[in-house]
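>>> What would the 3D arrangement of this be:
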Amino acid sequence: MGQLLSHPLTEKSIIYNDYEQPSPNGPRGRSGNKHPLPSGRERGVGLRFFNCVGTMQGYRLTQEDAHLIANHDSALVVKFYNPFLNAEENLSISVFGVFDGHGGGECSQFVGSQNNTSEGISKWIKHAFETHEYGSLTNSDHTQRNCSILFHTLEGLICQIVKDAFIMQDRELYCHFSEESCGSTGILALIINGEMLYVANTGDSRCVLSTKGRGVKTLSYDHKPQHIGELVRINDDGGTVSLGRVGGVLALSRAFGDFQFKSSVSYTNNSSGPYAGQKYVAPAQESQVTVEPDVLPHRICYDRDEFLVLACDGIWDLYSNKNLVQFIKYHLMLGLKLDEIVTKLLDHGINSADSNTGVGFDNMTIIIVSLNRKDESLGQWYNKMKTRLEREKGLIA
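Here you go, the predicted structure:
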């Protein structure tokens, strides 16, 4: 393993978004990666949640993972009709996502595009929020908007909007990759106005939340073909599951792309626009492999909630939810920064490569997102975490 560790495929790309040193070239990355600011945007548009992204190709022949950060200067700003208030609202949405491609990296790269104005899931999130036709059961004025579906809660309505965005993205992917066999998982965390967190998952990438007092909250659940609800849908659409795989091939039951498993879903076009008028003749939610995500809402409590972790299955093959959070907390207590912790995580992953089990040989991508208060600096968040963890361990009074 010592010789393999020097192979270029094991080189890490670390992007540490600390927002402490403004630069015209955007966030700095240890590997030299930089994301330029979108044209027409100024710093400080959205809330800044400090974060660090780490990726490693590992021993795979290609890097099929992708990630998305739309936060602070690149946060989504959307005009949203709130039917519960019968009023227009401006929302600031920070988006963090990990996309684990298979059969090639085309789908994952497309969905995770950093250009949120022209392509990728960010574009469809903005579109879904601004054009929804949903209403409120508690507001008698819903008829003014010709609402198609009524909801009891705003949280339920927003969950449906996020699901719509995933389905819209899959329609666009069909225009480009209908004849390809590529696909991608997607784990997406949306923080709206710094108050509500929505985690959308399709596939087996995962998101967990670390909370005060050694708490770990699971915010997504893997979609595997052998799970009874997934198995029923696959069988009802004429598919089979063998060796834990759809059609004996795909180890996931939900994903972007993979259109060979969506043959019952039909697409039609009209001449009014490149994607306008496209619709599913058969419900996308009922295909063997569906893109419809599970969406879990969570109201952020800054007194308790500490940080989010989003990662592909290459990371979760090595760690349980609890063990990964404990690893991060332990090193925060030692005074390490997020980029140093991510480096250690990836190093440990590649050192754990086992040719008998296949663990440690996958692409690896992880994002750690601090849940800091609006007026809290990164240094203050580090100090708060270190003091809290030392107190939990009984090292200080």
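
>>> contacts and neighbour counts: CA atoms only from here.
OK.

>>> And the helices in the chain?
Under the criterion DSSP state H, the chain contains helices at 106-111, 121-131, 154-177, 228-236, 313-316, 321-333, 338-351, 378-392.

>>> nearest to Thr218, of these?
Taking C-alpha to C-alpha, helix 321-333 is the member of the helices of the chain nearest to Thr218, at 7.5 Å.

>>> and the closest one, what does it pack onto?
Counting contacts by 3 or more C-alpha pairs under 8 Å, 6 or more residues apart in numbering; DSSP states H and E, helix 321-333 is packed against strand 215-218, helix 338-351, helix 378-392.

>>> before we move on, back to that, okay, the helices of the chain, which one's buried deepest?
Most buried of these by mean neighbour count (mean count of other C-alpha atoms under 10 Å) is helix 106-111; its value is a mean of 24.

>>> Quick check: Leu219 vs Ile315, distance?
Distance of Leu219 to Ile315, given as C-alpha to C-alpha, to the nearest Å: 16 Å.

>>> what's the answer for Asn351, then?
For Asn351, the distance to Ile315 (C-alpha to C-alpha) stands at 12 Å.

>>> Kindly report the same for Val98.
12 Å.

>>> Of the helices and strands packed on helix 321-333, give the one that comes closest to Ser92.
helix 378-392 (20.5 Å).

>>> Enumerate every residue touching the closest residue to Val309 other than its chain neighbours.
Nearest in space to Val309, with sequence neighbours left out and distances taken as C-alpha to C-alpha, 6 or more residues apart in numbering, is Ile368 at 4.7 Å. Ile368 makes contacts with 51-53, 307-310, 338, as judged by C-alpha atoms under 8 Å, 6 or more residues apart in numbering.

>>> Recalculate using a threshold of 10 Å.
Each residue near Ile368 by C-alpha atoms under 10 Å, 6 or more residues apart in numbering is listed here: 16, 49-54, 96, 207-209, 307-311, 328, 338-339, 341-342.

>>> And for Tyr221?
So Tyr221 contacts 200-208, 294-296 (C-alpha under 10 Å, 6+ apart).

>>> Kindly report the same for Val111.
Applying C-alpha under 10 Å, 6+ apart to Val111 gives the contacts 66-68, 97-99, 119-124, 166, 169-170, 172-173, 184-186, 256.

>>> Please apply the same query to Ser242.
225-226, 248-251 are the contacts of Ser242 under C-alpha under 10 Å, 6+ apart.

>>> Filter the residues you listed down to the buried ones.
Buried members of those, scored by 16 or more other C-alpha atoms under 10 Å, are 225-226, 250-251.

>>> Just the ones of these in strands?
Taking DSSP state E, every one of the buried ones among the contacts of Ser242 sits outside strands.

>>> Pick the one among those residues closest to Ser263.
Taking C-alpha to C-alpha as the measure, Ser263 sits nearest to Leu250 out of the buried ones among the contacts of Ser242, at 15.1 Å.

>>> Now show me the structure for the sequence below, then we'll compare the two:
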Amino acid sequence: MSLDIPRKVVSEIETGFIEFARRHYVQLGQPKIGIVSSGCLICIIERRTLYLANVGDSRAILGSKMGIGPFKRLCVKQMARDHSCNNQNIRDELAVLHDDNWICNYNDGAWRVRNTSSETSRCIGNAYMKKAPPFTTWTSYKVPWREDVLSTFTRPLLSAEPEIYSRVLKDTDRFIIFGSGGF
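The predicted model follows:
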């Protein structure tokens, strides 16, 4: 299986949701749909190879037995990095990507992108912060005050580009836990 398959799945989900948001705004006049977002964690296992695609702050943990005889113990490994702005690495990536050391601000107990409610650098949705038309091209679109980016931005602030991971599963691997703060 190609690593492009999980990437394409995430891309299809993103495209479908952005189109859904656009239709709800244009046809039904529901502007808040332009700031709705979610993380996305996809796992595919094929021929003993685990493939993960992650966007947002979901996590995947792999549990494995390690050691010999009575010294066997359970070891856990985080398989997917979450894209939370609370991670210094994520803040650094955003600063370099946007040539802006102040793109992330500490506000209401968490690091956020441009003082909005977004705590992640990657997500599905949030069409407004990705500069998706009509959310940033129509002057009639009014951003809810808590989500308004106070300074102008010329390129998308957020991304739906997943990080892809793969691993050949071993006989010692026992379980995978998927975690998300959402529902």
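
>>> tm score of chain vs chain?
The pair, once superposed, lands on a TM-score of 0.66 when counted by TM-score structural alignment, normalised by the length of structure 2; 137 aligned residues with a C-alpha RMSD of 2.5 Å.

>>> hmm, back to that, save the contacts of Tyr221 of structure 1 as TSV, and put in neighbour count and distance to Asn321 of structure 1 too.
Output for the contacts of Tyr221 of structure 1, formatted as TSV (neighbours: other C-alpha atoms under 10 Å; distance: C-alpha to C-alpha, whole Å):
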residue	neighbour count	distance to Asn321 of structure 1
Ala200	26	17
Asn201	31	16
Thr202	30	18
Gly203	30	16
Asp204	27	13
Ser205	28	12
Arg206	28	9
Cys207	27	9
Val208	22	7
Asp294	21	18
Val295	23	18
Leu296	18	17
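
>>> Output these in CSV, with distance to Glu286 of structure 1 appended to each entry.
As requested, the contacts of Tyr221 of structure 1 are exported to CSV (distance: C-alpha to C-alpha, whole Å):
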residue, distance to Glu286 of structure 1
Ala200, 18
Asn201, 17
Thr202, 14
Gly203, 15
Asp204, 19
Ser205, 21
Arg206, 23
Cys207, 25
Val208, 27
Asp294, 14
Val295, 17
Leu296, 20
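
>>> In strands, which of these appear?
Assigned to strands by DSSP E, the following of the contacts of Tyr221 of structure 1 qualify: 200-202, 206-208, 294-296.

>>> and Asp171 of structure 2, how many neighbours does it have?
Asp171 of structure 2: 8 surrounding residues under other C-alpha atoms under 10 Å.

>>> can you count the residues close to the residue nearest to Lys12 of structure 1 when sequence neighbours are not counted?
Excluding the flanking residues, the one nearest Lys12 of structure 1 by C-alpha to C-alpha, 6+ apart is Met56, at 4.9 Å. The number of residues packed near Met56 of structure 1 is 26, by other C-alpha under 10 Å.

>>> these two touch, right, Met56 of structure 1 and Asp65?
Yes - counting by C-alpha atoms under 10 Å, Met56 of structure 1 touches Asp65, with 8.9 Å between them.

>>> returning to what we had before: now list whatever residues contact both of Val98 and Ile315 of structure 1.
205-206, 365-366.

>>> ok, the residue nearest to the spatial centre of structure 2 to Gly16 of structure 2 distance?
Nearest to the geometric centre of structure 2 sits Gly56, at 2.1 Å (C-alpha atoms, centre = their mean). Separation of Gly56 of structure 2 from Gly16 of structure 2 (C-alpha to C-alpha): 17 Å.

>>> what's the answer for Lys8 of structure 2, then?
Applying C-alpha to C-alpha to Lys8 of structure 2 and Gly16 of structure 2 gives a distance of 12 Å.

>>> again with Phe178 of structure 2
Look at Phe178 of structure 2 and Gly16 of structure 2: by C-alpha to C-alpha, they are 23 Å apart.

>>> And for Asp92 of structure 2?
Distance from Asp92 of structure 2 to Gly16 of structure 2, by C-alpha to C-alpha: 30 Å.

>>> go on, Pro162 of structure 2?
As judged by C-alpha to C-alpha, Pro162 of structure 2 and Gly16 of structure 2 stand 16 Å apart.

>>> Please apply the same query to Leu41 of structure 2.
In terms of C-alpha to C-alpha, Leu41 of structure 2 sits 16 Å off from Gly16 of structure 2.

>>> so who does the aligned residue in structure 2 for Gln160 of structure 1 touch?
Aligned by TM-score structural alignment, Gln160 of structure 1 pairs with Asp4 of structure 2. Contacts for Asp4 of structure 2 (C-alpha under 10 Å, 6+ apart) come out as 10, 53, 164.

>>> would JSON lines of the residues you listed with distance to Pro156 of structure 2 be doable?
Shown next, in JSON lines, are those (distance: C-alpha to C-alpha, whole Å):
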{"residue": "Val10", "distance to Pro156 of structure 2": "17"}
{"residue": "Ala53", "distance to Pro156 of structure 2": "21"}
{"residue": "Ile164", "distance to Pro156 of structure 2": "21"}
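
>>> Closest to Leu97 of structure 2 out of those?
Closest approach to Leu97 of structure 2 among the contacts of Asp4 of structure 2 (C-alpha to C-alpha): Ile164, at 19.2 Å.

>>> Find the residue closest to the closest one in space, skipping its chain neighbours.
Nearest residue to Ile164 of structure 2, sequence neighbours excluded (C-alpha to C-alpha, 6+ apart): Ala53, at 4.5 Å.

>>> Next: Thr240 of structure 1.
Nearest to Thr240 of structure 1 is Gly247, by C-alpha to C-alpha, 6+ apart, at 5.3 Å.

>>> Please apply the same query to Asn115 of structure 2.
Asn105 is the one closest to Asn115 of structure 2 (C-alpha to C-alpha, 6+ apart), at 5.8 Å.

>>> next one: Arg48 of structure 2
Per C-alpha to C-alpha, 6+ apart, closest to Arg48 of structure 2 is Leu169, 5.3 Å.

>>> Now do the same for the one you found: its match in structure 1.
Match for Leu169 of structure 2 (TM-score structural alignment): Ile300.

>>> How many neighbouring residues does Glu89 of structure 1 have?
By the measure other C-alpha under 10 Å, the count of residues near Glu89 of structure 1 is 12.

>>> Once you drop chain neighbours, what's closest to it?
That would be Phe80: by C-alpha to C-alpha, 6+ apart, it lies 5.1 Å from Glu89 of structure 1.

>>> what residue of structure 2 takes the place of that neighbour?
When structure 2 is aligned by TM-score structural alignment, no residue sits opposite Phe80 of structure 1.

>>> Return the residues in contact with Phe80 of structure 1.
87-91, 126-132 are the contacts of Phe80 of structure 1 under C-alpha under 10 Å, 6+ apart.

>>> Ends of stretch 163-180 of structure 2, what's the gap?
Termini of stretch 163-180 of structure 2 sit 16 Å apart (C-alpha to C-alpha).
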